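K.L.:
predicted model and sequence follow; I will ask about them next.
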Amino acid sequence: MASQPRAARSVQKDADNVIVSTQEKVSQAERAYIELKRLILDNELPAGSHLLEAEASERLGMSRTPTREAMLRLQTEGLVEIRSRHGMRVLPLSSRDVREMYEVLTGLESIAAYEVAKRGVSEAEMKSLRAAIDAMDSALAADDLAAWAKADERFHAQLVSLSENQRLIAVVNQFVEQAHRARMLTLKLRPKPLQSNRDHEALIDALVQKDAERARQIHHDHRERAKKTIVELLERLGF
């Protein structure tokens, strides 16, 4: 086979370089977005925090372009406000915001519980759910609330995933991320969440028995109690 002419090889090389450069830029913008969002949701950048573009770039260890793109993306999600020459400001979280988030989560996750119970769970699925509860129990025994929250979120994510309803999963994931911020803010102020673990055990029993209505009610009441606890704490704190 004849080799490509030099000019053609040069054009191809330039095109390849553009593709690689674009991929690196996208990757960096995605990394910047993920890290800034994590800082906000974990309250390492609390409500009212200001971060100049240069400061954010230095903190992330990358250039301003991907940092700016990440900030703009966070603004579209309602997490920050971008002001010209002032960088970004982390927007406050109100008790009303949290109440609305939990109302959505309560409704959709209860539907997921109903659908999963209706079809039943396999032995492997049940063991995975029980493993999350075991991790929650171990975390509480060690007074590690952050580990408890991580295991609890894993349980909820597995339950919703088992519904196999992709649209429901996508919407729930969006609101879980936002609710995580309020949860971490109040985690050490609320009573030890022993009841939450027992709620999950009762839910698994309903799933195994294929009692769809009972599963729906258990999960609905579970989320309602969580909403009440967190909203009342936020109101007491003046959010």
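P.N.:
Good, I have the coordinates. Numbering: from 1, shown residues only.

K.L.:
can we go C-alpha only for contacts and neighbour counts from here?
P.N.:
Noted.

K.L.:
so residue 89, which of the three states?
P.N.:
What DSSP: H, G, I helix; E, B strand; the rest coil gives for residue 89 is strand.

K.L.:
correction: residue 37
P.N.:
Secondary structure assignment for residue 37 (three-state DSSP): helix.

K.L.:
distance check, it against residue 135.
P.N.:
Using Cα to Cα, to the nearest Å, one obtains 26 Å as the distance from residue 37 to residue 135.

K.L.:
kindly report the same for residue 86.
P.N.:
Counting by Cα to Cα, the gap between residue 86 and residue 135 amounts to 43 Å.

K.L.:
quick one, strands of this protein?
P.N.:
For the chain, strands defined by DSSP state E occupy the ranges 50-51, 80-83, 87-90.

K.L.:
which one is residue 224 nearest to, not counting chain neighbours?
P.N.:
The shortest distance from residue 224 to any residue that is not its chain neighbour, by Cα to Cα, 6 or more residues apart in numbering, is 6.8 Å, and that residue is residue 106.

K.L.:
that neighbour contacts residue 218, doesn't it?
P.N.:
No. Taking contact to mean Cα atoms under 8 Å, the distance of 10.7 Å between residue 106 and residue 218 leaves them out of contact.

K.L.:
wait, residue 88 touches residue 80, no?
P.N.:
Yes. Contact status for residue 88 versus residue 80: in contact at 6.2 Å, counting by Cα under 8 Å.

K.L.:
could you pull out the helices for the chain?
P.N.:
6-41, 53-60, 64-76, 95-119, 123-141, 145-162, 166-186, 194-208, 212-237 (DSSP state H).

K.L.:
can I get the ones you listed in CSV with distance to residue 47?
P.N.:
Putting those into CSV (distance: least, Cα to Cα, whole Å) gives the following:
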stretch, distance to residue 47
helix 6-41, 8
helix 53-60, 16
helix 64-76, 14
helix 95-119, 13
helix 123-141, 28
helix 145-162, 20
helix 166-186, 10
helix 194-208, 27
helix 212-237, 13
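
K.L.:
put this next to the first one:
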Amino acid sequence: MARASDAAYDAIKSWIQSAQVPPGGLIDEVDAAKRLSMSRTPVREALLRLQSEGFVEIARGRGIRVLPLSAGDMRDIYQVISGMEVVAVSLLARSRPSRQALASLLDATSDMEQALEAGEIDRWGEADERFHRELMRLSGNRKLYAVGCQLRDFAQRAHMVALRLQSDAYRARSTANHTALVDIILAGDSRAAAARHFDQRQRGEEALIGIVEKFNLANL
């Protein structure tokens, strides 16, 4: 039963993150169970878990609603993630990794460059997401990685909406900054790497949250 519950959790969270169920939309437990070809019990367990993580609200008589994120929510989450990533970057640079050890970061930046050239915005966003998760994983701090990924999961839908609203010039600058960060990490300069990433995260926060506020997107 635990495995079925985990599968239901992963599937329903994917529906939320990809906006198959939009912010404020309702999830029907019976329909979800039919769609997943499983009983209602693991689906109910998955929904309770998603409620505890802030993805949905289960209200008696009002159904199961996907909770939206406001621009303020996004800013709060973004700032926490930024703090964790700056620590991750410092730890990673301090370990003086080889180029081979950073292969996953290099692959992500390569995919970002290719997606940029092809004008594939969602593919660029997926590569960007992979880069940031790998930064935390490669830090060697398992708790930082686990909590950081949970926060990124929570904000992923809203983050992708904000990325789609950005210009190609923004994505080009961001790609170049990611590549430059890898070079600084390879040089083993933990202070410079942390400072560079902190500045980049601040600029990204203002660009992404700013565009959400500009378009007056109240709920994401």
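P.N.:
That came through, no problem. No experiment lies behind these values; they were computed from the predicted model shown.

K.L.:
hey, which of the strands of the first structure is tucked in deepest?
P.N.:
strand 87-90 (a mean of 21; mean count of other Cα atoms under 10 Å).

K.L.:
most centrally placed residue in the first structure?
P.N.:
Residue closest to the mean C-alpha point of the first structure, counted by Cα atoms, centre = their mean, is residue 177 at 2.7 Å.

K.L.:
what does that residue correspond to in the second structure?
P.N.:
Residue pairing (TM-score structural alignment): residue 177 of the first structure is matched to residue 153 of the second structure.

K.L.:
if I look at the aligned partner of residue 98 of the first structure in the second structure, how far off is residue 6 of the second structure?
P.N.:
The pairwise alignment with the second structure assigns residue 98 of the first structure to residue 74, based on TM-score structural alignment. Using Cα to Cα, one obtains 26 Å as the distance from residue 74 of the second structure to residue 6 of the second structure.

K.L.:
ok, residue 95 of the second structure next?
P.N.:
Here the criterion is Cα to Cα. By it, residue 95 of the second structure lies 34 Å from residue 6 of the second structure.

K.L.:
what is the burial count for the aligned partner of residue 137 of the second structure in the first structure?
P.N.:
Residue correspondence to the first structure (TM-score structural alignment): residue 137 of the second structure is matched to residue 161. Neighbouring residues of residue 161 of the first structure were enumerated by other Cα atoms under 10 Å; the total is 18.

K.L.:
relative to residue 48 of the first structure, how far out is the closest residue to residue 161 of the first structure other than its chain neighbours?
P.N.:
When the adjacent residues along the chain are set aside, residue 161 of the first structure lies closest to residue 169, with 6.3 Å between them (Cα to Cα, 6+ apart). As for residue 169 of the first structure, its distance to residue 48 of the first structure is 31 Å (criterion: Cα to Cα).

K.L.:
then residue 123 of the first structure?
P.N.:
Using Cα to Cα, we find residue 123 of the first structure at a distance of 47 Å from residue 48 of the first structure.

K.L.:
those two - which one has more neighbours?
P.N.:
Remark: of residue 123 of the first structure and residue 48, residue 48 carries more neighbours, 14 against 9, as counted by other Cα under 10 Å.

K.L.:
residues of stretch 22-39 of the first structure that come out buried?
P.N.:
Going by neighbour count (16 or more other Cα atoms under 10 Å), the buried part of stretch 22-39 of the first structure is 28-33, 36-37.

K.L.:
and what of stretch 79-87 of the second structure?
P.N.:
When neighbours are counted by 16+ other Cα under 10 Å, the buried residues of stretch 79-87 of the second structure are found to be 81-82, 84-87.

K.L.:
cool, and stretch 122-139 of the first structure?
P.N.:
With the criterion 16+ other Cα under 10 Å, stretch 122-139 of the first structure contains buried residues 126, 128-130, 132-133, 135-137, 139.

K.L.:
looking at those residues, which one is closest to residue 73 of the first structure?
P.N.:
Taking Cα to Cα as the measure, residue 73 of the first structure lies nearest residue 132 of these, at 32.1 Å.

K.L.:
the closest one -> the second structure?
P.N.:
Aligning on TM-score structural alignment places residue 132 of the first structure opposite residue 108 in the second structure.

K.L.:
for residue 137 of the second structure, see how far away its match is.
P.N.:
From residue 108 of the second structure over to residue 137 of the second structure the distance is 14 Å, taken as Cα to Cα.

K.L.:
same deal with residue 26 of the second structure?
P.N.:
Summarising the geometry, the distance separating residue 26 of the second structure from residue 137 of the second structure, computed by Cα to Cα, is 34 Å.

K.L.:
sorry, back to before: what residues are up against the residue nearest to the centre of the first structure?
P.N.:
Applying Cα atoms under 8 Å, 6 or more residues apart in numbering to residue 177 of the first structure gives the contacts residue 41.

K.L.:
quickly note the distance from it to residue 38 of the first structure.
P.N.:
Distance from residue 177 of the first structure to residue 38 of the first structure, by Cα to Cα: 9 Å.

K.L.:
same check, this time on residue 143 of the first structure
P.N.:
Remark: distance between residue 143 of the first structure and residue 38 of the first structure (Cα to Cα) = 23 Å.

K.L.:
before we move on, what about residue 131 of the first structure?
P.N.:
Distance of residue 131 of the first structure to residue 38 of the first structure, given as Cα to Cα: 25 Å.
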